[in-house]
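Engineer: Have a look; sequence and predicted model below, questions after that.
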Amino acid sequence: MRNLSEFGLSGVVPAEIMRAVDKNADAWISARERMESAGTQLANAVRMEKPGSVLFLCGTGNNGGDGYVAARHLAEETAVTVVSFGAKTPEAKSAFAALAASPISLCTVQTEADLPLFSADVIVDCLLGTGAVPPLRPLYAEAVSRMNAASAKVIACDVPTPEARADRVCAFHLAKTDGAEVYKIGIPLAAEVFCGEGDLLSVQAKDSAAHKGAGGTVLVIGGGPYQGAPFFAGEAAFRAGADIVRVASPVDGFMPDVILERLAGEKITAEHKSRLIALAEAADVVIAGPGLGSDAESLDTVREVVSHAKRAVVDADLLRLPLPKAREETIYTPHAGEFARLFGKAPEDLAERGRAVREAAASSGAVIILKGETDVISDGCRVRFNRSGCQAMTVGGTGDVLSGVCGGLLCRMPAFEAACAAVYAEGRAGEKAASAAGDGLLASDLLQRIAEVLWK
């Protein structure tokens, strides 16, 4: 694992990335353990001030829970007052219960009249965490106003509450604001570099007021030698949240959910180009390549069509030089053989493999998913790895399903985030399906499970 450290995060990270890392960490260390570590580090930061008295302002979430832990650690060292706005998460409730056995002064507030005098050497702001957005509720706004007016030194827990001042910011694991002091709390590197449940947090469900088509329109172009591939991709795009899916193909197929654009003949030719370009320009995402085959005319035709697409996922036989590229964002999904055909053989060592994919993504100007026992995803700067999945997924069609999931998610999120979420979700879907089917797993078995992984 140490040789993957170069792919870890550094500097100031956005709140949504830290939330993903935090969620990924659940696979190795519980939220309660992380809270205990964070509270311990926060108490150590407060000790540096050698205060005679400390006032903790603790909100209802896990930021408040960090404060409860820190207050417990300091309770026998100095005069500690905790202003509690409640505790709603299981971890915060547990920390609050433990605090009740400590010699502190507790003030529970429900209205502004309940707020005490903000008189202490140090005030610790544990009101709101990374998910907070202004404007503040009146009770919180009043607490912040009093904290800002106080003469005490203010230490913010992880991030300052919106509109609050902070003399010091004690950030956990990674900085979320400029100038923050970073304290490690035991989150492993794997939570940063491997895809996990946290990557699914960025997959946003449709708004309650969404209309037909809000989930996006996907066009799948493929088929010919391999009849089922474009339909697998189309169904997977639906399961990943697309509202409308068209399959443009020279093969017959009936799937009631999919709109079939039946192309005349037995393969895609230049005669189909104008119709395909019109469809591509009207779609949010084009998935090109599944089942297409290696016919030169088909490849040249679809390659040109992709250049008219807003966003695209390019797969299978279309992964040939010169690589087609959409106007805005493109995801390439090669397996090892296709990657070698495009960029040279990928190294076996995982770190070297990550560097190779990063270089290939940078040179192509696209996001690349190198599929394998451990998938590697890069946008030319960032690199992530994915270990979800199982050996039963070697069955034909699973690559087409992945392309479809990428396409469906690309309708609603950026390419790199869509790729990371897609490979993890398909792998988890495969694990779920294989638990019932074993080596009898079919690519079609993944479809329902993908919806469960992404949306339940």
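Structural biologist: In hand now; what should we look at? Numbers count the residues shown, from 1 in each chain.

Engineer: CA atoms for contacts and neighbours, from now on please.
Structural biologist: OK.

Engineer: gap between residue 314 and residue 334?
Structural biologist: Distance of residue 314 to residue 334, given as C-alpha to C-alpha, to the nearest Å: 9 Å.

Engineer: Give me the more crowded residue out of the two.
Structural biologist: Ranked by neighbour count (other C-alpha atoms under 10 Å), residue 314 and residue 334 place residue 314 first, with 29 against 23.

Engineer: Would you mind measuring from the more buried one to residue 324?
Structural biologist: Relative to residue 324, and taking C-alpha to C-alpha, residue 314 is found at 8 Å.

Engineer: Next: residue 72.
Structural biologist: Taking C-alpha to C-alpha, one finds residue 72 at 60 Å from residue 324.

Engineer: need the contact list for residue 67.
Structural biologist: 39, 42, 56-58, 124, 126, 157 (C-alpha atoms under 8 Å, 6 or more residues apart in numbering).

Engineer: actually residue 265, not the one I typed
Structural biologist: Here residue 265 is in contact with residue 250 (C-alpha under 8 Å, 6+ apart).

Engineer: Second structure for comparison follows:
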Amino acid sequence: MQIFATEQIRAWDEYTIRHEPIASVDLMERAATACYEWLMQHHYKGRSFSIFCGKGNNGGDGLVIARLLAQSNHAVSVYILEFGHKGTVDFQINLARLHDTTAVIRFISSEETLYPVPAEDLVIDALLGSGINRPTDGLTAHLIEHINNSGNEIIAIDIPSGLFVDHSSRNNIVVKARHTLSFQCFKPAFLMPENAAAVGQLHILDIGLHPAFLSTQHAPFELVDQPMVSRLLQPRQAFAHKGDFGHAALVSGSYGMMGAAVLCARACLRSGVGKLTCHIPATGYIIMQVSVPEAMCKTAENEAPVQEMDKYDTIGIGPGLGTDARNVALLYSLFAQNRRPMVIDADALNTIGREKDLLNKIPAGSILTPHPKEFERLFGKTDNDYDRIQLALQKAATYNVYLVLKGRYTFIASPDGKGYFNSSGNPGMATGGTGDVLTGILTGLLAQRYAPLHAAIIGVYLHGHAGDLAAAYSSQPSLIASDLIDFLGQAFQSM
């Protein structure tokens, strides 16, 4: 699913108006009706409503919602932000229609006209929408603070007022919604952690924008979803054998952190790899042999993990590796021996963060999986989430690697300049070991000769989807990393 910037979203509306065809006021009616129906289906039937509207098309959406609520016998008060202009044509049409209902209409022209919000009212934010390009100030800012300070539950229409779509809103005065009802597709703002407190729970409503528009557009970002992953997964052939599915190596583990190596190995095997060899310290030999009998083991005492590494289809390195100073030489040796794409995570990334020259030695097409702090150690601090995304794209191109920046909507930066946000996963996965599981999955997919981009897309989605299945079975708070491995088979099956 494509993720569009502000101008593309506006262009999609206009394309629909021309090619469906449909009048703009009727498209507004369709969008607002979808919001009204959502309200009725989500236990807000019978509530009283305070609806705050600007005079643009977002305000027009609010007026239609107000009319539909009033016509279904709900108590509705509408507060219109007044700056002396008439507003858009569609806003004016719907204001005239609203006058024929029981809705109470008030205008806010100064701070003195900021009416108290009744405690029992549900607040609807339809002030500004997605078209703003500067921070709110003056009366608009005071009104937003007034809404936030009311203590009422707030539902934002399209996007919380004051939030930018395409760039950072840090330090902006923005509506803090419990729910945001947006239309047709994700906006970049919804995918940034810094906006979580403003967006609340996001709901994308299908309003029937013309599907042919999608083929006319290049989107800088895409949302990874189940249809995309299903198209990329390769079915197994009837006469296949284990050699067809690759031989992976994992270089992982250290004293006290063999659990990370075990999780990574189990996930790698569950991802479908033909053979797996784990290069581990001698202290972890019995642990690995007992915990993962399907994997072969080599230790530093019988065959050094930096020898004969070119025989593997791919290598995953990092989980539980520790901070031993010898890791620098280990990485130099691995990068020299095996020039195929590999997966680099955890302590391997931290080692590269200390020895930056290693960045230029990483095999082309490799997948790096930093969490935000690891990313910062590699490439430096950024001022906001948007800048971090742009820096990830820049560095992916510079070093010809794929950067998997882990988070709620894990971001994949491709060296061709395109970015992918993953849609699966849940907060229960914020627990130790889930990153080790992801490394194992990605390593297994690379060994099966998936292209690195496809391995990254499939891997992050299946990882999150397994977490969703596990949380549905037990709960988010009780989720542990092993649960993801246990549900990985069901995740594959659901594809």
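Structural biologist: Everything's here; your move. Remember, it's a predicted structure, so these values are computed and weren't measured experimentally.

Engineer: Need the three-state assignment for the residue most central in space within the first structure.
Structural biologist: Centroid-nearest residue in the first structure, with C-alpha atoms, centre = their mean: residue 199, separated by 2.5 Å. Here residue 199 of the first structure takes the helix state, with states given by DSSP: H, G, I helix; E, B strand; the rest coil.

Engineer: Which parts of the stretch 301-450 of the second structure are helices?
Structural biologist: 327-337, 346-354, 372-379, 385-399, 434-447 (DSSP state H, counting those that start in this stretch).

Engineer: what's the most buried one of these?
Structural biologist: helix 434-447 (a mean of 30; mean count of other C-alpha atoms under 10 Å).

Engineer: Okay, angle between that helix and helix 346-354 too, please.
Structural biologist: Orientation note: helix 434-447 of the second structure sits at an angle of 90 degrees relative to helix 346-354 (axes from the mean of the first three to the mean of the last three C-alpha atoms, to 10 degrees).

Engineer: Which residue range of the first structure does the next helix or strand after helix 434-447 of the second structure align onto?
Structural biologist: Using DSSP states H and E, the helix or strand that follows helix 434-447 of the second structure towards the C-terminus is helix 452-473. Aligned by TM-score structural alignment, helix 452-473 of the second structure corresponds to residues 415-436 of the first structure.

Engineer: average gap between the matching stretch and the second structure?
Structural biologist: Once superposed with the second structure, the aligned residues differ from stretch 415-436 of the first structure by a mean of 1.2 Å; criterion: mean C-alpha distance after the TM-score superposition for the first structure.

Engineer: So which bits of that stretch are buried?
Structural biologist: Using 16 or more other C-alpha atoms under 10 Å as the burial criterion, the residues of stretch 415-436 of the first structure that qualify are 415-434.

Engineer: can you check stretch 383-401 of the first structure too?
Structural biologist: 383-390, 392-394, 397-401.

Engineer: Give me the range in the second structure that it lines up against.
Structural biologist: So stretch 383-401 of the first structure is aligned with residues 419-437, judged by TM-score structural alignment.

Engineer: try stretch 46-54 of the first structure
Structural biologist: Using TM-score structural alignment, there is no partner range for stretch 46-54 of the first structure in the second structure.

Engineer: dump the residue contacts of the nearest residue to residue 410 of the second structure once chain neighbours are set aside.
Structural biologist: Nearest residue to residue 410 of the second structure in three dimensions, chain neighbours excluded: residue 422, at 5.2 Å (C-alpha to C-alpha, 6 or more residues apart in numbering). For residue 422 of the second structure, the contacting residues are 223-225, 409-412, 457, 460-461, by C-alpha under 8 Å, 6+ apart.

Engineer: Is it possible to mark the buried ones in those?
Structural biologist: 223-225, 409-412, 457, 460-461.

Engineer: Looking at the residues you listed, which is nearest residue 340 of the second structure?
Structural biologist: Among those, residue 457 lies closest to residue 340 of the second structure (C-alpha to C-alpha), at 18.5 Å.

Engineer: if we can go back for a sec, nearest approach to residue 26 of the second structure belongs to which of the helices of the stretch 301-450 of the second structure?
Structural biologist: helix 385-399 (34.5 Å).

Engineer: Off-centre distance for that closest one?
Structural biologist: 16 Å (C-alpha atoms, centre = their mean, to the nearest Å).

Engineer: Show me what residue 261 of the first structure aligns to in the second structure.
Structural biologist: Match for residue 261 of the first structure (TM-score structural alignment): residue 298.

Engineer: Need the three-state assignment for that match.
Structural biologist: strand.

Engineer: For it, give me its contacts.
Structural biologist: 277-280, 285, 304-305.

Engineer: Kindly write the ChimeraX command that selects the buried subset of those.
Structural biologist: Selection of buried members from those for ChimeraX, criterion 16+ other C-alpha under 10 Å:
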select :277,278,279,280,285,305
